[in-house]
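S.K.: Next input, structure requested:
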Amino acid sequence: MALPSSSFSFASYFAPYFVSLLLLHLVLLSNNSAAKHNGYVGHHGHHRHRAASNASNPRLYRAYLALQAWKHVIYSDPYNFTTNWSGLSVCGYTGVYCAPALDDNKTTVIAGIDLNFADLAGFLPEELGLLTDLALLHLSNNRFCGILPMALSNLTLLYELDLSNNRFVGPFPAVILSLPSIYYLDLRFNDFEGPVPPALFRKGMDAIFLNNNRFTNTISASLAGNSASVLVFANNKFGGCLPPSIADFADTLEELLLTNTSLSGCLPQEVGFLYKLRVLDTSSNNIVGPIPYSLAGLAHLEILNLGHNMMEGIVPAGVCTLPKLTNFTFSYNYFCEEEGICQNLTEKGISYDERENCLPEKPHQRSQKECKAVIEHPVYCSEHLCHRTGTGSFGSTVPFAPAPAPWPKPLPPASSPSPSPSGIS
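M.R.: Coordinates of the predicted model:
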């Protein structure tokens, strides 16, 4: 399910992040110290170091062996990215970036590999574990398949791993949990499946993109120890409830995307504790109950998408008057009243979509029959089992109590004028 293009640019969002990496790299080199985390620049600030014209040290020779083994299992290279992958001068290979080693600035090593949009077909060989100085591995938009080799656990400096838009399969790659320096992870648009280990969210990463896979039964109620600013889970089959422990991300989280994840139950009030949040998208799920009043405290929120759920009650004025809100979608629900300025968000310059609700005297609303079925069977979130016990989680099979009467299902999603947050399209 491809979502509309975003008003947020991925590149512009992370540009300051890559500049920071470059500065960090220069500081580490000047101190000639080993890095606990990556010190190499990202793909917006690559510097080619051509000082070594041949494999003049053992590290470059090991890299040569790794890259030759990889070239051997690349079966299709329509743009000739690997044509010049021959000879010992590995720093001249297309997509390969060298730099002084962090522990010895007189020794040249391969610091990054960027093969984004190369349309390569093949798999990742075990020999990639020889690239022990690698801090950056970008393989987005290729046709790599199979599973990740466990030898990648040798890449102790790996900081950014982008495997998005490929054909990788199997369970969540456990080797990622063994990478001590990983800070940015992008696995979106692959065919990974099964549960996501809770340990992933305790690794102190900044950005985690898991969308558009086949993940199920994932995040536990305990999310302590995390520090992510971007979490994108969209277009998977997690199910269950959003746990109140989502509040553990309060000091860091800026984007939370849960689109089309089979999420059910009520939104917990704890979502309103995420005071740095700029993007919240819970659309195309089975969420019930009202909009939490706590959302009125999200002073930085720019995009709020609650569309295509089974929510009900009042659209609170506190949400409509958020100072930075630019886009508010709550279409295809069962809201029956809009408070104050919510009745005319155009006056605030807010793009909004209120179709297919139960709003009196508004066009394009549900029928009285549909609305009556919901009004006669309201959901009381305080009685929702997974929130009352604090055990709710994605993938939970705990039903909410009391069970509501059957409701009309929302209509299939229609094209919406509202932009989608970053990291999905």
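S.K.: drop to CA atoms for contacts and neighbour counts, all remaining ones
M.R.: Fine.
S.K.: got the contact list for the closest residue to Thr252 other than its chain neighbours?
M.R.: Closest residue in space to Thr252, ignoring its immediate chain neighbours: Ser229 at 5.0 Å, by C-alpha to C-alpha, 6 or more residues apart in numbering. Counting by C-alpha atoms under 8 Å, 6 or more residues apart in numbering, Ser229 makes contact with 206-207, 252-255.
S.K.: Just give the closest residue to Gly95, not the sequence neighbours.
M.R.: Asp114 (4.9 Å).
S.K.: Give the buried residues for the longest helix anywhere in the chain.
M.R.: Secondary structure of the chain per DSSP state H: the longest helix is helix 10-31. Residues of helix 10-31 classed as buried: 15, 18, 20-22, 24-25, 28-29 (neighbour count, 16 or more other C-alpha atoms under 10 Å).
S.K.: here's the other one to compare against:
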Amino acid sequence: MSNKITLLLLTVFFSLSVFASVSKAEKEVLIKLNQATNGSKWTNKWDISLPMDKWYGVKVVDDKVVSINLKNNNLTGRIPVEITTLVNLRELNLSTNLLNGEIPLNIGNLKTLEIFDLSFNKLTGFIPASICTLPNLKVLLLDRNILSGELPQQIGKLSMLENLSLYENSFQGTLPVSFYELKSLKLLSLYTNRFTGKLSPSIGNLVLLENLNLFDNDFKGQVPVELEKLTHLKKMNISYNLFSGLVSNKLSLLDKLNMTMRNEAGNVVSLPVIKG
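M.R.: Alright, predicted model coming up:
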């Protein structure tokens, strides 16, 4: 009997030790985040003498950090790579700050991440390919940064993604073939980048799409008639691209600027509309 009690006590002690060490490790990562982003100048500062769940913008469940929301909190500097060790994170929102540098390459380590918002910063570099390995990601917001490069080829693996917003960056290249596999997508905003190439007829696969904004890019070729199949589509702006050819009256009316395009010479033209 005494052996059983001893074993039970050891198990409890070991369990508490594990939880304590996990909490300590995560606390060290948060302190690193605070130091790397000039925490003494934050609008809402942390008192690290308090428990972590009392720190501004931090949510802790079962001694695990599940959410960091430091939106509009005057963060400067770079995002520390150590943040990718917070494997229980469901939300990471560092938007509307003054962060620079690159998105951590190992961001794909955060397998439980659902919301990832780094919009309205000064980030540079590209979208890490590892981001495509986040099976639960629903929201990816990177707008208004200085990001560039092409979209990751395997972006279509983000099967849960509902909101993809990358506007006002310097992304380029064609949309990957896998892009058209994002069948959970409801909002797509890519405006004011330098995306090129033709928009595939497979755009019709995005059956839940409600808002499509490709304004001010370099897409060319025919406007896919498959857009008419998107029965949930309520808002669309694909103007100021290099699209050419005829468009249906339905699509023209749906577009915010009635299919006003640029031609190869840079002149503004309106696509001819098929009546009826």
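S.K.: which one in the second structure is aligned with the residue nearest to Thr252 of the first structure?
M.R.: Per TM-score structural alignment, the equivalent position to Ser229 of the first structure in the second structure is Lys186.
S.K.: thought Gly101 of the first structure was touching Thr108?
M.R.: One thing to correct before we go on: residue 101 of the first structure is Ala, not Gly. Yes. Shown here, Ala101 of the first structure and Thr108 form a contact pair, counting by C-alpha atoms under 8 Å, at 5.8 Å.
S.K.: What lines up with Phe123 of the first structure in the second structure?
M.R.: Looks like Phe123 of the first structure aligns to Arg78 there (TM-score structural alignment).
S.K.: how near is its match to Pro128 of the second structure?
M.R.: 16 Å (C-alpha to C-alpha, to the nearest Å).
S.K.: Okay, Lys41 of the second structure and Pro80 of the second structure: tell me how far apart.
M.R.: When distance is defined by C-alpha to C-alpha, Lys41 of the second structure is 17 Å away from Pro80 of the second structure.
S.K.: Pro180 of the first structure and Glu160 touch, don't they?
M.R.: No. Using C-alpha under 8 Å, Pro180 of the first structure is not in contact with Glu160; the gap is 11.6 Å.
S.K.: more neighbours, the two?
M.R.: Glu160 (25 against 18; other C-alpha atoms under 10 Å).
S.K.: Now which residue in the second structure aligns to that one?
M.R.: Using TM-score structural alignment, the partner of Glu160 of the first structure in the second structure is Ile115.
S.K.: go on, Lys71 of the first structure?
M.R.: Mapped onto the second structure by TM-score structural alignment, Lys71 of the first structure lines up with Asn34.
S.K.: Sticking with that match, tell me its helix or strand.
M.R.: Asn34 of the second structure is part of helix 2-36 when elements are defined by DSSP states H and E.
S.K.: Now do the buried residues in whichever helix or strand comes after that helix.
M.R.: Downstream of helix 2-36 of the second structure, the first helix or strand assigned by DSSP H and E is strand 58-61. For strand 58-61 of the second structure, the neighbour count (16+ other C-alpha under 10 Å) marks 58-60 as buried.
S.K.: Closest one to Ser2 of the second structure out of those, please.
M.R.: Among these, Val60 lies closest to Ser2 of the second structure (C-alpha to C-alpha), at 36.6 Å.
S.K.: All set now, cheers.
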